[in-house]
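1. Provide a 3D model corresponding to the input given below.
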Amino acid sequence: MKKIGLVGGISWVSTMDYYKFINDGVNVRLGGLNFAECIIYSLNFGDIQEKTWVNSYELLLSACESLKNAGAESIVLCANTAHLFADRLQDTIRLPIIHIVEETAKAVKKAGIKKVGLLGTKFTMEMNFYRDRLEKYGLDVLIPEKQETRDYIQRTLKEELGIGFINPETKTNYISIIKELVRCGAECIILGCTEIPMLISQDDINIPVFDTTKIHSQAIVDYIVS
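-> Model prediction:
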């Protein structure tokens, strides 16, 4: 098995999901009492929020370097937004980074879908690093049209889901946002924040839903047992 390093804490609630999915996946593949050999560096999410994501490269780099020094053979960034720096981090630390957007794009393309609705942090929805990667695979990307809608998603991710709080009213509002993306032509929905699957699942939506946390975790399992 290969040893992986997880940059977690961004947020801790979704890092728990990663730990469960990865270990469950390895055990399904190898059986017995086999589980993942991994190292977790759990960042203080408050430090990220204080600096803002766009100014957090040094925090992420420090975490990656610590994991490399501890023997990690590859790095996992346990947040979609952290992939803003994935290429730069990989070039600097000279370890492979298992890329959440790459793996999600492959899964969508394999399903034969062209037009995707993307939900995530404001950075994920509005900046080019995520959308460009999806478009590289021939995907058309739709995000909520109104700035106030994107601001609302950002606020609820920070103030609710990021601390593990599930608000039924927020779920209703997210479903309404998704329905608007479907009316605009979305053929599937990418849950492009690792906390959103706490709130929204395939059972809530009548078009395909791509859970980036699960997709990423499966790719990590494939790497570990390869």
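
2. For the rest of this, base every contact and every neighbour count on C-alpha atoms.
-> Noted.

3. separation between the nearest residue to D17 once chain neighbours are set aside and E180?
-> With sequence-adjacent residues excluded and distances taken as CA to CA, 6 or more residues apart in numbering, D17 is closest to T213, at 7.7 Å. Distance, T213 to E180, using CA to CA, to the nearest Å: 23 Å.

4. Comparing the two, which shows the higher neighbour count?
-> Per other CA atoms under 10 Å, whichever of T213 and E180 has more neighbours is T213, with 25 against 16.

5. residue contacts, that one?
-> By CA atoms under 8 Å, 6 or more residues apart in numbering, the contact set of T213 is 14, 17-18, 193-194, 197.

6. Over to it. Which of the three states is it?
-> Secondary structure, DSSP: H, G, I helix; E, B strand; the rest coil: T213 is helix.

7. mind listing what the residue minimising distance to the centre of the chain touches?
-> The chain has N80 as the residue nearest its centroid, 3.5 Å off, counting by CA atoms, centre = their mean. Applying CA under 8 Å, 6+ apart, we find N80 in contact with 100-101, 120, 124, 192-194.

8. one more, for comparison:
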Amino acid sequence: MKKIGIIGGMSWQSTQTYYKAINEGVNDHLGGLHSAELLMYSVDFAPIEQLQHNHQWPQLANKLSHAAQSLERAGADCIVIATNTMHKVADVMQENISIPIIHIADAVAVKLKQKGIDTVGLLGTAFTMEQDFYRQRLQDKHGIKVLIPDAPHRTCIHEVIYKELCHGHVYPDSHLAFMRIINELHFSGAQGIILGCTEIGLLVSQSDTDIALFDTTFIHAQAAVEFALS
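-> Below you'll find the predicted structure:
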């Protein structure tokens, strides 16, 4: 079994979901008392969040590259960045290590193609929804058209993520707001919706709607399991 290196803490609320999902995935495949071989570097999210909102991406790339190098030195065979937003610096990080980064957008694209989806809605932080690093990768590398909510809805989603979900708070009004946004994206042509922030699964799930939802946390965790057992 290969060792999975996880860079977590962004936020720890979703990192614990990664840990559980990866171990359950390995056990589903191997049975018995098997679990995953994992190494984790969990960051302090407060300075990360400040650098994000100050658009200090080179400094963030340096921080996460250091974390990835530490995991590689410790024996990790791959890196999983347990957040969608920080894949903005994944290419820079990859240049600084010799083991592969399992890119979350690529893992999601595989699932979308399996379902025959070529137009998808994207929910996430403002960085993920508005910047090119995620949408453009899906469009250019995988041929998947990406729709995003309008500006007021993007602000709503971003604030719920940072002010509520990252603290583990789940409120009914926020759930209803997200469901309205999901329905509007579907009405605009989205065949499915990417839950493109690893905390969104705390708020909405497939049981809430008939519209296909793609929870990036579980998809990414499954990709890590497949790598570890390959």
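
9. Overlay them and tell me the TM-score.
-> In this superposition the chains share a TM-score of 0.97, using TM-score structural alignment, normalised by the length of structure 1; 225 aligned residues with a CA RMSD of 1.0 Å.

10. mean deviation of the lengthiest helix in structure 2 from structure 1?
-> The helix that spans the most residues within structure 2, counting by DSSP state H, is helix 12-30. Compared with structure 1 after the fit, helix 12-30 of structure 2 shows a mean deviation of 0.4 Å (mean CA distance after the TM-score superposition for structure 1).

11. Let me know the secondary structure of the residue in structure 2 sticking out farthest from the centre.
-> Using CA atoms, centre = their mean, the residue of structure 2 lying farthest from its centre is G32. It sits 29.1 Å away. Reducing the assignment at G32 of structure 2 to three states with three-state DSSP gives coil.

12. Turn the contacts of T213 of structure 1 into CSV, columns for distance to I40 of structure 1 and neighbour count.
-> Listed next are the contacts of T213 of structure 1 as CSV, based on distance: CA to CA, whole Å; neighbours: other CA atoms under 10 Å:
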residue, distance to I40 of structure 1, neighbour count
S14, 13, 25
D17, 13, 19
Y18, 10, 23
C193, 19, 22
T194, 16, 28
P197, 21, 20
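
13. Which member of these is positioned nearest I163 of structure 1?
-> S14 (9.8 Å; CA to CA).

14. what's the spacing between that closest one and A72 of structure 1?
-> S14 of structure 1 is 20 Å from A72 of structure 1, by CA to CA.

15. quick one on the thing from earlier: what about the next helix-or-strand element following the longest helix of structure 2, distance to the chain center?
-> Next helix or strand after helix 12-30 of structure 2 toward the C-terminus (DSSP states H and E): strand 38-42. Put simply, strand 38-42 of structure 2 sits 16 Å off its chain's centre (CA atoms, centre = their mean, to the nearest Å).

16. quick revisit: please pull up the equivalent of the residue nearest to D17 of structure 1 in structure 2.
-> Aligned by TM-score structural alignment, T213 of structure 1 pairs with T217 of structure 2.

17. Equivalent analysis for R183 of structure 1, please.
-> For R183 of structure 1, the residue aligned by TM-score structural alignment is F187.

18. Can you list the residue ranges for strands in structure 2?
-> For structure 2, applying DSSP state E gives strands covering 4-8, 38-42, 78-81, 119-123, 145-147, 192-195, 212-215.

19. For the shortest one, grab the matching residue range in structure 1.
-> Spelled out, it's strand 145-147 of structure 2. Counting by TM-score structural alignment, strand 145-147 of structure 2 sits on residues 140-142 of structure 1.

20. With the third one instead?
-> When strand 78-81 of structure 2 is aligned against structure 1 using TM-score structural alignment, it corresponds to residues 74-77.

21. Average offset of the matching stretch relative to structure 2?
-> Superposed on structure 2, stretch 74-77 of structure 1 shows a mean distance to its aligned partners of 0.5 Å (mean CA distance after the TM-score superposition for structure 1).

22. hmm, who's touching that stretch?
-> Against stretch 74-77 of structure 1 from outside (CA under 8 Å, 6+ apart): 3-8, 64, 67-68, 83, 86, 95-99, 220.

23. Could you rerun that using 10 Å?
-> For stretch 74-77 of structure 1, contacts defined as CA atoms under 10 Å, 6 or more residues apart in numbering pick out 2-10, 15, 18, 38-40, 60, 63-65, 67-68, 82-83, 85-86, 89-90, 93-100, 216-217, 220, 223-224.

24. ok, the equivalent of S35 of structure 2 over in structure 1 - contacts?
-> Under the alignment (TM-score structural alignment), S35 of structure 2 pairs with F35 in structure 1. Listed by CA under 10 Å, 6+ apart, the contact set of F35 of structure 1 reads 1, 22-29, 221, 224.

25. just the buried members of those?
-> Neighbour-count burial (16 or more other CA atoms under 10 Å) applied to the contacts of F35 of structure 1 gives 22-27, 221, 224.

26. would you list those residues in TSV and tack on distance to V141 of structure 1?
-> TSV is the format used below for these (distance: CA to CA, whole Å):
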residue	distance to V141 of structure 1
I22	28
N23	32
D24	32
G25	30
V26	32
N27	35
V221	27
I224	31
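
27. Between which two of the residues you listed is the distance greatest?
-> Within these, D24 and I224 form the most distant pair, 12.4 Å apart (CA to CA).

28. Need the overlap of contacts for these two.
-> Residues within reach of D24 of structure 1 and of I224 at once, by CA under 10 Å, 6+ apart, are 35-36, 218.

29. Closest one to Q154 of structure 1 out of these, please.
-> When the shared contacts of D24 and I224 of structure 1 are ranked by distance to Q154 of structure 1 (CA to CA), Q218 comes first, at 26.4 Å.

30. Pretty sure I22 is one of the things that closest one touches, is it not?
-> Yes: shown here, Q218 of structure 1 and I22 form a contact pair, counting by CA atoms under 10 Å, at 7.0 Å.

31. so what's the residue nearest to A74 of structure 2 when sequence neighbours are not counted up against?
-> Nearest non-adjacent residue to A74 of structure 2, counting by CA to CA, 6+ apart: L39, 7.8 Å away. Taking CA under 10 Å, 6+ apart, we find L39 of structure 2 in contact with 3-7, 70-72, 74-77, 79.
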